[in-house]
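> what follows is a predicted structure for the sequence shown.
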Amino acid sequence: MSKVVVDKMAMQRALTRITYEIIEKNKGVNNLVILGIKTRGVYLAKRIANRLQKLENKEVPVVQLDVTKYRDDVKHTADDPKVADDDKISLDNKNVILVDDVLFTGRTIKSAFSAISELGRPDNIRLAVLIDRGHRELPIRADFVGKNIPTSRTEKIKVQVNEIDGKDSVEIIDK
């Protein structure tokens, strides 16, 4: 059984609010880089960057971040993908916005921090998530949250984005 808790319009409003909060917190978009955690975090990051560009009239780079080789719950091989889709990117002295779809235990974000260390030393890293569902195992919190959705451990959050799923929604699914 599933229940839609965020529809297309609610997702757009949440991402717009996050965008304004990013501008306010960073006092504009200078020196800003957005890292989208693969897979759905990338599409959310691109949407945020598009809104930033429209509001601030300045393009903000978006980098796809693959944290696979830093996961402690995945077997690793020599064929693990590159950390970033842009080999030339350096995060030295940048203000980084790390974007993911769901914040749950915090383990993906921990992996992302390790991946970021390969790309340089940013001035700061802030976390933006569409959904914060609680149940942290690590002391990690988001700076920008689209929606807090308290869940039980037996429930699953399913985020869908139009670019790959054909629609924008967030559902709670009973396992």
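Nice, thanks for sending it over. Residues are numbered from 1 along each chain as shown.
> switch to C-alpha atoms for all contacts and neighbour counts from now on
Fine.
> now stretch 22-36: buried residues?
By neighbour count on 16 or more other Cα atoms under 10 Å, the buried set for stretch 22-36 is 22, 23, 29, 32, 33, 34, 35, 36.
> what distance separates the start and the end of it?
Taking Cα to Cα, to the nearest Å as the measure, stretch 22-36 stretches 15 Å from start to finish.
> just stretch 142-157 next, same as before
OK, stretch 142-157 end separation, Cα to Cα: 17 Å.
> let me see the residues that make contact with that stretch.
Here stretch 142-157 makes contact (Cα atoms under 8 Å, 6 or more residues apart in numbering) with 11, 14-15, 17-18, 21-22, 102-103, 126-135, 170-175.
> ranges for the strands of the protein?
For the chain, strands defined by DSSP state E occupy the ranges 2-6, 32-37, 62-65, 95-103, 124-132, 144-148, 155-160, 169-174.
> out of the contacts of stretch 142-157, which are buried?
Buried members of these, scored by 16+ other Cα under 10 Å, are 11, 14-15, 18, 21-22, 102-103, 126-134, 170-172.
> second one coming, line it up with the first:
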Amino acid sequence: MQKKLILDSDLLNITINRLCQQLIENHDDFSDTVIIGMQPRGIHLAEAIHKTLEKNIKQSIPLGYLDATFHRDDFRRRDVPAKASESRIPFIIEGKRVVLVDDVLFTGRTIRAALDALITFGRPSKVELLVLIDRKYNRELPIEADYVGKVVNTIASQRILVELQAQGHKQNKIWLINKD
């Protein structure tokens, strides 16, 4: 197994700050915007984005977590059933602009499931997708991110490993792994 470093801690901080600046340009005062992180791994990025945004705009922004496990089209097809996490959206999303946050965009199936799960909480006026890594050339559904930290050209046999301090790692590092 070969690992190639894609983003180190410093580059990740720069990337998060850039993504936040793009959000600020498009959402002004965030009065009608909520941020929702995808369980389980997207919540750490959502928390980092949320913290940086609130620091920069000096205003509170609603933050929630969404689990789409039971909305996945492969839920019953797996050898080992997917473990569900908690959805926690303690605010109204009806008529709001939702920024859905995940770490890696791969086939698009998780985001499709997330859109189905999101509708159970209300009908947002708009849903935007923010991802740290966009794996090009692997999409199975026509889903595209509005905000992308880094585009990585990958093949199906490769994978992305996101190691964040918020997950218990010593340093923030994003790896491209070749499965040999």
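Right, received. Where do you want to start? Just so we're clear, the structure is a prediction, and the values are computed from it rather than from any experiment.
> for residue 84 of the first structure, which of the strands of the first structure is the nearest?
strand 62-65 (4.8 Å; Cα to Cα).
> that closest one vs the second structure, mean deviation?
Compared with the second structure after the fit, strand 62-65 of the first structure shows a mean deviation of 0.7 Å (mean Cα distance after the TM-score superposition for the first structure).
> the closest residue to residue 7 of the first structure other than its chain neighbours: neighbour count?
With Cα to Cα, 6 or more residues apart in numbering as the criterion, residue 7 of the first structure has its nearest non-adjacent residue at 4.7 Å, and that residue is residue 169. Other residues near residue 169 of the first structure come to 19 when the count uses other Cα atoms under 10 Å.
> which residue in the second structure aligns with residue 169 of the first structure?
Residue pairing (TM-score structural alignment): residue 169 of the first structure is matched to residue 173 of the second structure.
> Provide a list of residues in contact with its match.
Applying Cα under 8 Å, 6+ apart, we find residue 173 of the second structure in contact with 5, 6, 7, 8, 9, 12, 162, 163, 164.
> at 7 Å what do you get?
Counting by Cα atoms under 7 Å, 6 or more residues apart in numbering, residue 173 of the second structure makes contact with 7, 8, 9, 162, 163, 164.
> how about TSV for the residues you listed, with neighbour count and distance to residue 69 of the second structure added?
Output for the contacts of residue 173 of the second structure, formatted as TSV (neighbours: other Cα atoms under 10 Å; distance: Cα to Cα, whole Å):
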residue	neighbour count	distance to residue 69 of the second structure
7	20	28
8	14	30
9	15	30
162	19	20
163	18	22
164	18	22
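> can you lay out the residues you listed as a markdown table showing distance to residue 109 of the second structure?
Below are the contacts of residue 173 of the second structure laid out as a markdown table (distance: Cα to Cα, whole Å):
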| residue | distance to residue 109 of the second structure |
| --- | --- |
| 7 | 25 |
| 8 | 27 |
| 9 | 28 |
| 162 | 19 |
| 163 | 22 |
| 164 | 23 |
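> what's the closest of those residues to residue 113 of the second structure?
residue 162 (21.2 Å).
> from residue 80 of the first structure, how far out is the closest residue in space to residue 84 of the first structure that isn't next to it in sequence?
Leaving aside its sequence neighbours, residue 84 of the first structure sits nearest to residue 65 (Cα to Cα, 6+ apart; 4.8 Å). Using Cα to Cα, we find residue 65 of the first structure at a distance of 13 Å from residue 80 of the first structure.
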